[in-house]
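[1] Need the 3D shape of this:
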Amino acid sequence: MLRPKKGDELELTIESLAFGGKGVAHLNGYVIFIKGALPDQKVLARLTKRRNGYGEAKLLEILKETPSSATSKCGHFPTCGGCSFQNLDYDAQIEQKKAQVIDIFRRIGCMEKPKLHQVVPAEEIFHYRNKMEFSFSNRRWVLSDEEENAEADFALGLHIPGRYDKILDISTCWIQKPIANEILNTVRNIAKKTGLAPYNIREHSGYLRHLIIRLGEKTDEVMVNIVTSKEERELLEPIVDGIKKVHPRVTSIVNNITRRKAGVSYGEWEVLLYGRPTITDHMGDFTFEISANSFFQTNSIQGEKLYKIARDFAEFRGDEILYDLYCGTGSTSIFMAQQVKQVYGFEVVPPAVEDAVRNAVSNRIINCRFFSANLDKFFRKSSILSEIEPPDIVLLDPPRAGMHPKLVNDVVNMSPEKIVYISCNPSTQARDVALFSENGFELKNLAMVDMFPHTPHIETVALLTHHGKR
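    Okay, the predicted model is just below:
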């Protein structure tokens, strides 16, 4: 049978969701990915890209709805792109994510019959995020049903998928806390009223760049971070006064300033506008200080479950040396510290290391040491391994890109009994697990924790043990 041609309109039955969220269909043995399509839908789609092994198609019409369809709560869905699956029943979302993890470890991890031993759905599928980042822009995305003369020179919201320069004005985000939606609208109203110029990313002009709202899940403390292109705190006084008046729960307002052209919200320096420079939150029995730019689990309820699974997988005896690679602000190190003899944490971002030290001190944890380290080369260039005890267990929590192959070799050369690998990207995790498997390690346990309902994101925890050290 001939394969379809670019531009062909095709009737397709969606079989599953690929990792990343696109619907998967087959036509005469040819794989086709369709953004926005859901499992068990019958759709009409136009082939837009044709490759040797697969094609991509644009969804034109849903001919038959899936039994697992759901009604989206969000008025911005699906234009926003922040949530991909608000129109899919949550149980079906979990089943698709489970299937994706198993498929990834089979294909990329080179395992014949991978098994997912534990699956932890989210307790709350809405209002679960304790941090959201919004962008200001003078180029608002105008919806197709709006009038021609609709205001388009101010927006505070989220980027349109595939458009770095266009922002969809957001009034309510269903995955952030209700108070964050209230603050979002307060800031928008005051900014527009006072005439503060939103940022133009094309021309690198304008004053207001980003708004980040962070909350302590268990403390109810709130931080508002306003990112601007220059330091002129008097311009922000109306916004600060308005937030203080309307939202007394806000305990911290900071101004991060960045002159960089890149659309990042991390400031070159920070000014405290109101309250304290940090907020606090609890995870387990521990309290953590959270600054504007420090990492903390965005869904801390699910994050605590993730840490408990990692701890349970390790089955600590109490006399182990634990290396925590990519330790961030020390939350995992501190969470594990009472179960082991000593923790050594390694992190590339110096301010995060400072946060880790401070968090250990404030929680009266005395068996943690933290090092600033570029892990891609640290263990080959530094003499640190000759100065500290070798690890019995290595805890890994790398960024989405996973581990550098040389770091995999470094960990293998440390000869730990166990490796506990936390990941926000099962594809790179499976790749790295395959490398460890080539060097004497075996995957013994694999768990999935759904941290971000309605999105394609998946968090997994893997336990590897060494063949000769059981």
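
[2] contacts and neighbour counts: CA atoms only from here.
    Fine.

[3] ranges for the helices of the stretch 251-400 of the chain?
    300-314, 331-337, 350-362, 378-381 (DSSP state H, counting those that start in this stretch).

[4] which parts of the first one are buried?
    Put plainly, it is helix 300-314. For helix 300-314, a neighbour-count test (16 or more other CA atoms under 10 Å) marks 300-311, 313-314 as buried.

[5] of these, closest to residue 336?
    Using CA to CA, residue 311 is the member of the buried residues of helix 300-314 that sits closest to residue 336, with 6.6 Å.

[6] you'd agree the closest one is up against residue 336?
    Yes - in this structure, residue 311 is within contact of residue 336 by CA atoms under 8 Å, at 6.6 Å.

[7] The strand ranked longest in the chain packs against which elements?
    Assignment by DSSP state E gives strand 54-64 as the longest strand of the chain. Judged by 3 or more CA pairs under 8 Å, 6 or more residues apart in numbering; DSSP states H and E, the packing partners of strand 54-64 are strand 30-34, strand 42-50.

[8] and this one, so I can compare the two:
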Amino acid sequence: MRIKIEKLIYEGWGIGHDENGRAVFVKKSVPGDVLDVKITKEKKSYTEAVIEKIIEPSEKRIDPPCQYFDLCGGCEHQNIAYPDQLKFKEEIFRETLSRTKIETEILPIVQASEPFFYRNSIRFFLVEQKSGKKIFTRHNYLYTDGLVEAESCLLQSVKSNLILSLILEVVNSDRNKSLSGFYQVKIREGKFTDEFMVELMTDDNKLPFELELKTALNQIPEIKSLYHTVTPQRQLRNIRRRLLHGSPIISEKIDKYKFQISPDSFFQTNSLGVKALYDKIKEFAQIEMGDTALDLFCGTGTIGIYLSTLAKEVVGVEVVQSAVNDAKVNARINNIYNCEFIHADVNMWLRNEKIEKYENIKIILDPPRAGLNKELIKKLSNFLSLKNFTNLIYVSCNPATFARDINEFELHGLKLKKVQPLDMFPQTHHLECVGLLQKI
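    Next comes the predicted model:
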């Protein structure tokens, strides 16, 4: 089937129409492409397809710099120059809000400082071929359970790629020796500290090539933390870790603040873009010295700590106990004493807490990709009846759930005054945004 790609939509799909006017979604396509495509999935109202042949390339299409781009599921847009990626992302964001009839000021998208080499965390899967050769793989974009060979990644640092190459060299030093359950490597990096954490993951207690791996990786002094991590049945529960070398944690900096990262810590994937994101939150929140900042879904406390010098107090609420523990440590190592971090489900905490006791409230929401539920939105909206409530800041990594939730807020008397999209994830479809809501 031959189609012309008309535009990009969210999640990295290009969209065209067949001769009957039926929508056809094609990954890794570029607006203006004329393509022969192969249907992979039929839905009621649309078709999914893959590129078989490029008949006429779009003038916006470029050669992707990564040799694995055509099959790897890590990126969607390396075949589009970065300035054009930004234009397309902003168009998609504006259309997402327009489609849900949200009228607001949309500020021009903030571009990333580095379009490549920005990721501070990445995983690679180890696979043993019939010949005995071991290779690294990433997810194949065509199949959720498929893997494609990829021995490096242009979204992670040169040093991270060096770590991968050393590991491959070790495990291929003996073709007759099996991986025996050694199936994954995870690398975390402090972009502003040049500290690395490496996790060698197995599905049982044995780590093959252990001595050789320790010797090889000790060649890189920036590896401050080396773990053998056991994940039974390759599930991320009942995890056991054994520290093979160095410190149990690494650190990262945002502006003048230092944060510790443990193996389970959540941290924004693009450290290089975090300051721009947090500065926008600060600008929108307009926190003053008499204010209480409620940092809901606070994670490891990075936003609250970043805003702490502006506020009378910061109260962070987070359901993950390990994240709350990290938040408390992060406040302590930065000598921040006006932050309180509470282990609780945000919904339950709001239901039980007498929020009226806090003075001059500013609320920061940074929920998971799934967004908020209606009960929470209603509860937060009701706080607007309080004289001491002013701004609500909504941080989202999912424009679709952001638009859905903003609609719900507006049903309860709030108005999205303005929103700032930020490109924290170049070469991919992902987009961050910060919205300011106030009482109508």
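
[9] quick revisit: got JSON lines for the helices of the stretch 251-400 of the first structure, with distance to residue 368 of the first structure too?
    As requested, the helices of the stretch 251-400 of the first structure are exported to JSON lines (distance: least, CA to CA, whole Å):
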{"stretch": "helix 300-314", "distance to residue 368 of the first structure": "16"}
{"stretch": "helix 331-337", "distance to residue 368 of the first structure": "7"}
{"stretch": "helix 350-362", "distance to residue 368 of the first structure": "7"}
{"stretch": "helix 378-381", "distance to residue 368 of the first structure": "19"}
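
[10] And the helices in the stretch 51-200 of the second structure?
    82-99, 158-171.

[11] What span of the second structure is the longest strand of the first structure aligned with?
    Strand 54-64 of the first structure lines up with residues 46-56 of the second structure when matched by TM-score structural alignment.

[12] can you check stretch 341-351 of the first structure too?
    The aligned range for stretch 341-351 of the first structure is 312-322, by TM-score structural alignment.

[13] in that stretch, what's buried?
    Buried residues in stretch 312-322 of the second structure (16+ other CA under 10 Å): 312-320, 322.

[14] Can you show me the strands along the stretch 301-440 of the second structure?
    313-318, 339-343, 361-365, 389-396, 414-422, 432-439 (DSSP state E, counting those that start in this stretch).

[15] could I get those strands as TSV with distance to residue 152 of the second structure?
    Output for the strands of the stretch 301-440 of the second structure, formatted as TSV (distance: least, CA to CA, whole Å):
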stretch	distance to residue 152 of the second structure
strand 313-318	35
strand 339-343	38
strand 361-365	35
strand 389-396	29
strand 414-422	26
strand 432-439	26
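
[16] now for those, which one comes closest to residue 176 of the second structure?
    Per CA to CA, nearest to residue 176 of the second structure of the strands of the stretch 301-440 of the second structure: strand 432-439, 46.7 Å.

[17] mean distance, that closest one to its aligned residues in the first structure?
    When the first structure is overlaid, strand 432-439 of the second structure sits 0.8 Å from its aligned residues on average, using mean CA distance after the TM-score superposition for the first structure.

[18] So which residue is dead centre in the second structure?
    The second structure has residue 269 as the residue nearest its centroid, 5.3 Å off, counting by CA atoms, centre = their mean.
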